[in-house]
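Participant: generate coordinates for the sequence data below:
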Amino acid sequence: MRTSELDALDQALVQALLIDGRAPFSQLAEVLGVSDQTVIRRYRRLRGEGLVRVVGLPVGPRVGLVESWLRLQCPPDAALAVADALARRPDIAWVTLNSGGTEVQCITRARTREDHDELLLRRLPRTRRVTAITAHSILRAFIGGPQYWRGLDLLTEEQLGKLTVPVYQLTGPVLHLDAADEAMLAVLARDGRTGYPELARAAGLSESTARRRLDQLRERSACYFDVEIDPRLLGLESRATLMITVAPGELAAAGAALSEHPEVPFAAAVTGTANLIAVVLCRDNDELYRYLTERIGALAGVQHVEVVPQLRSIKRAGMMLDGYRLVDPPSA
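Facilitator: Below you'll find the model as predicted:
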C-alpha cells in the first residue's frame, strides 16, 4: 500500500482530521466539498484497511505523565526483538529502529515517577540485549501531540476556516482523571471516533454525561486527537531523528522555528548534551540533505547536529505497524 492508495481527497481528509479528529462527517464533507457518503466511504476504507486511524490520547503534561525520550543500544541481532517488546508496553510509544539496526528509540509515558524509575533502573538494565541506555527528559514540546503536524497543505484558507482548531493550555496544575475518564480514554486510544453510546457503556455513564465528560476533557486540555498514518503512504521515505545542540539563549527560538517546518512532526526541548530533538520526514535523502543545510543550517545558535536515520517504525502513538497497516499492539 503506497502513495497511490491515497489520492488528493484522501490526503485532504487526513489533513482535516489532523486538525479535528472528531469533526462530524457532515462537517468534513462541507470542508472537502463532497457528499457525506463520500467522506464516510473514504474514511471507512482507510480505517478498515489499517491505513489511517484517529486515536484519542492524554496530554502528558496536563495529566501528570512522566515522559522521556530513550535511546537504547543493542547488538544487531537483538534490536528488533527489543523494539517489539517495548512496543507491546502501553506506557511506551513512538518505537523506532534506527542507526544501522543497533539503536532503538522510544518515548516513555509513565503514570508516576516510581513507574518511570522502575523501567529505567530495573527492568531495562536487566535485559542483557540492551547494552546502553540514554534517557532525555522532555521539557517542552514545540510540535507534536496536541500541536498538529503541518506536513499536509491541501486545504485552502477557506476550507481551514470551516474547521475548529482546538487551543491547548499545556501548563498549569495537573488535572486528575477519574475511573470514568480513564475508561473513555482507553476506548478512544483504540478508535478516537468511537461513538458516545460505546463510550457511555465503557465508562458506566449515560450518553449525555459521556458527551459532556469528553467535552470537558478537551476543554481542559486533558486529551487530544491524533491521526496515525505511515508517512511512507504520503511519499515520505527518508526519516531521521535530529539530536541538536543549541545555545541555551537560542533554544526557545529554534524550537519555535522547527514547529513551523512542514518536515517536522515532533520537536522538543530535552535534557542532555543535545538539548533539542526533532523528527524529520522527507521524500528522499536529497530532500533531507537540503533540509539540513538550508533550514537547520540557518537556525541561530545551532552548535552541533547528530542525524540518526530511522530504519523502521515499530509503533506510533498507540498503534503498531504491520507493513503499512496500523494494528493494535498485542498484550505484553
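Participant: hey, let's count contacts and neighbours off CA atoms from now on
Facilitator: Will do.
Participant: hmm, residue 53 and residue 229 touching each other?
Facilitator: Yes - at 6.9 Å, residue 229 counts as touching residue 53 under the criterion of Cα atoms under 8 Å.
Participant: please point out which parts of the host helix or strand of residue 37 sit buried.
Facilitator: Per DSSP states H and E, residue 37 falls inside helix 36-48. Buried residues in helix 36-48, counting neighbours by 16 or more other Cα atoms under 10 Å, are found at 36, 39, 43, 46, 47.
Participant: following it, which helix or strand comes up?
Facilitator: Following helix 36-48 toward the C-terminus (DSSP H and E): strand 52-58.
Participant: and the strands in the stretch 201-332 of the chain, which stretches?
Facilitator: 223-229, 238-246, 266-270, 276-282, 302-315, 320-322, 325-327 (DSSP state E, counting those that start in this stretch).
Participant: compare with the first, here's sequence two:
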Amino acid sequence: MNIDQFDYDLPEELIAQTPLKNRSDSRLMVVPKNGGEFQHTRFNHIIDYLNPGDCLVLNDTRVMPARLFGMKEETDAHIEVLLLKQREENQWETLVKPAKRVKVGTKLSFGDGLLRAVCTDVLDYGGGRVLQFEYDGIFYEILNSLGEMPLPPYIKERLDDPDRYQTVYAKEVGSAAAPTAGLHFTESLLEDIQKKGVHIAFLTLHVGLGTFRPVKVQNIEEHDMHSEFYRMSEKTAQLLNKVKEHGGKIIAVGTTSARTLETIASKYEGRFEAESGWTSIFIYPGYTFRGIDGLITNFHLPKSTLLMLVSAFCGRKRILEAYETAVKMRYRFFSFGDAMFII
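Facilitator: The predicted model follows:
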C-alpha cells in the first residue's frame, strides 16, 4: 500500500497544544466499525457505550523525563539526548541532536558532571546512538532532577504540570512518550466504569521509537518497526481469557495496548498468556485482529503507523471519513486532543 493513502489535510490550529483542565471533558467521536452514523459526545459519557462483562485494557507505563540537555566534554558543544530504550543497566538507545557531533568515543556531560556518558555505537536510523552512562547514586533519581518531559515536536506550548502527560494509573517507568488515549481517564471515571460491571486490566508497553518513528518509504510494507518492551501478568491473561469465554468485549485503550494484545493473541490463536518480551508488530490494513474487539484512541498524525493501525481495525475509507468529519467539527488532534471510540 502507498503511504499517500493515509494522508489527510489538517489545519495547524486543530493541533491541541495544551491539555484540558479536566481530563474527561474532551470530546469523543464514537465510530461504529460496521457502518452507521458517527456519534459525538464527551469522553465522560464513554461509560454509556460499555457493557457489564466488557474489559478495558490499560497500558500502565510511566513516561520518563527522558530529554536531557548536556555538552561534549572536549568542546562544550551543546547536545540534546532523548532516551528511547534501555539495553542493559546503564546502556541506552537514544536519539541525539545534532547527531553529527556525536561519534563513537564521544564523551558527554549532563548537570555539571552529575551524569556522564560515552557513545559506544551508531545506530542505523537518523540520530540513533547507544550511550553508556556513568553516575553515582540511583539513575532514575538523577534523571528526575536533570531530565525534562519529552513532549512531541508538534507541541510548542510549555507544559506547566508534567503529570498531565501521565495517565492517572501510570506506574511502570520506562516510556519516552505517553500512551495518550489513557490521558482522558480520571480515577472517578474508572471507578464508575468498574461499578457498572466493566473489568479493568493492566499491561505494560514502554513506548519508544517504534510507536512514533515516521514512515519514510512509499510502500508501507517496507517500513521496519523498532522493538518495544511489553509485559502481561498472569492475572491480566486469566481475566482476558475469562472475558472472551463469557462473550465480553476486549477494548484496548490506545494503540500501545492494542499492539501488545495483538502480539500475544497472534501467538496463541486468540488466547492470552502471561509473558514479557519485545514486539515490533506493525499493523496495517489487511491484518487480521485476534485480540481486540474495540479501540479507544486519539486522532493521529497523517501517514503515521498509528493511523495505519486504526485503518486496519476500522477500514481505511471509514477512518478517513471520520477524520474529515473531525476536522469539519473542529475536534482537537494528537496527544492532548480529543478521542475516538471504534466499536
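Participant: quick TM-score on the pair, please.
Facilitator: The TM-score (TM-score structural alignment, normalised by the length of the first structure) is 0.26; 165 aligned residues with a Cα RMSD of 7.5 Å.
Participant: helices along the stretch 1-150 of the first structure, start to end?
Facilitator: Ranges of helices in the stretch 1-150 of the first structure, per DSSP state H, counting those that start in this stretch, are 8-19, 25-32, 36-48, 60-63, 79-87, 113-118.
Participant: save these as JSON lines, and put in distance to residue 307 of the first structure too.
Facilitator: Putting these into JSON lines (distance: least, Cα to Cα, whole Å) gives the following:
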{"stretch": "helix 8-19", "distance to residue 307 of the first structure": "27"}
{"stretch": "helix 25-32", "distance to residue 307 of the first structure": "38"}
{"stretch": "helix 36-48", "distance to residue 307 of the first structure": "32"}
{"stretch": "helix 60-63", "distance to residue 307 of the first structure": "27"}
{"stretch": "helix 79-87", "distance to residue 307 of the first structure": "19"}
{"stretch": "helix 113-118", "distance to residue 307 of the first structure": "27"}
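Participant: indicate which one of the ones you listed is closest to residue 281 of the first structure.
Facilitator: Residue 281 of the first structure lies closest, by Cα to Cα, to one member of the helices of the stretch 1-150 of the first structure: helix 8-19, at 15.9 Å.
Participant: the closest one to helix 36-48, inter-axis angle?
Facilitator: Calculated by axes from the mean of the first three to the mean of the last three Cα atoms, to 10 degrees, helix 8-19 of the first structure forms an angle of 80 degrees with helix 36-48.
Participant: which of the residues in helix 8-19 of the first structure are buried?
Facilitator: Those would be 9, 10, 11, 12, 13, 14, 15, 16, 17, 18, 19, for helix 8-19 of the first structure by 16+ other Cα under 10 Å.
Participant: and the fourth one, how far from residue 19 of the first structure?
Facilitator: It refers to residue 12 of the first structure. For residue 12 of the first structure, the distance to residue 19 of the first structure equals 11 Å [Cα to Cα, to the nearest Å].
Participant: helices of the stretch 201-343 of the second structure, residue ranges please.
Facilitator: 209-212, 234-245, 255-265, 305-314, 316-328.
Participant: tell me the most buried of the ones you listed?
Facilitator: Among these, ranked by average contacts under mean count of other Cα atoms under 10 Å, first place goes to helix 255-265 (a mean of 24).
Participant: tell me what that one is packed against?
Facilitator: The contact analysis (3 or more Cα pairs under 8 Å, 6 or more residues apart in numbering; DSSP states H and E) places helix 255-265 of the second structure against strand 55-59, strand 199-205, strand 294-298, helix 305-314.
Participant: the closest residue to residue 304 of the first structure other than its chain neighbours: neighbouring residues, count only.
Facilitator: Leaving out its chain neighbours, the residue that sits closest to residue 304 of the first structure by Cα to Cα, 6 or more residues apart in numbering is residue 245, at 5.1 Å. Neighbour count for residue 245 of the first structure, taken as other Cα atoms under 10 Å: 19.
Participant: packing partners for the helix holding residue 37 of the first structure?
Facilitator: Using 3+ Cα pairs under 8 Å, 6+ apart, the elements in contact with helix 36-48 of the first structure are helix 8-19, helix 25-32, strand 52-58.
Participant: what does that helix contact?
Facilitator: For helix 36-48 of the first structure, the surrounding residues in contact (Cα atoms under 8 Å, 6 or more residues apart in numbering) are 10, 13, 25, 26, 28, 29, 52, 53.
Participant: picking up where we left off before, which of the helices of the stretch 1-150 of the first structure sits closest to residue 304 of the first structure?
Facilitator: Using Cα to Cα, the helices of the stretch 1-150 of the first structure put helix 79-87 closest to residue 304 of the first structure, at 26.7 Å.
Participant: re the thing from before, would you turn the buried residues of helix 36-48 of the first structure into a markdown table with distance to residue 223 of the first structure?
Facilitator: As requested, these are exported to a markdown table (distance: Cα to Cα, whole Å):
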| residue | distance to residue 223 of the first structure |
| --- | --- |
| 36 | 27 |
| 39 | 25 |
| 43 | 22 |
| 46 | 24 |
| 47 | 21 |
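Participant: I am finished for the moment; much appreciated.
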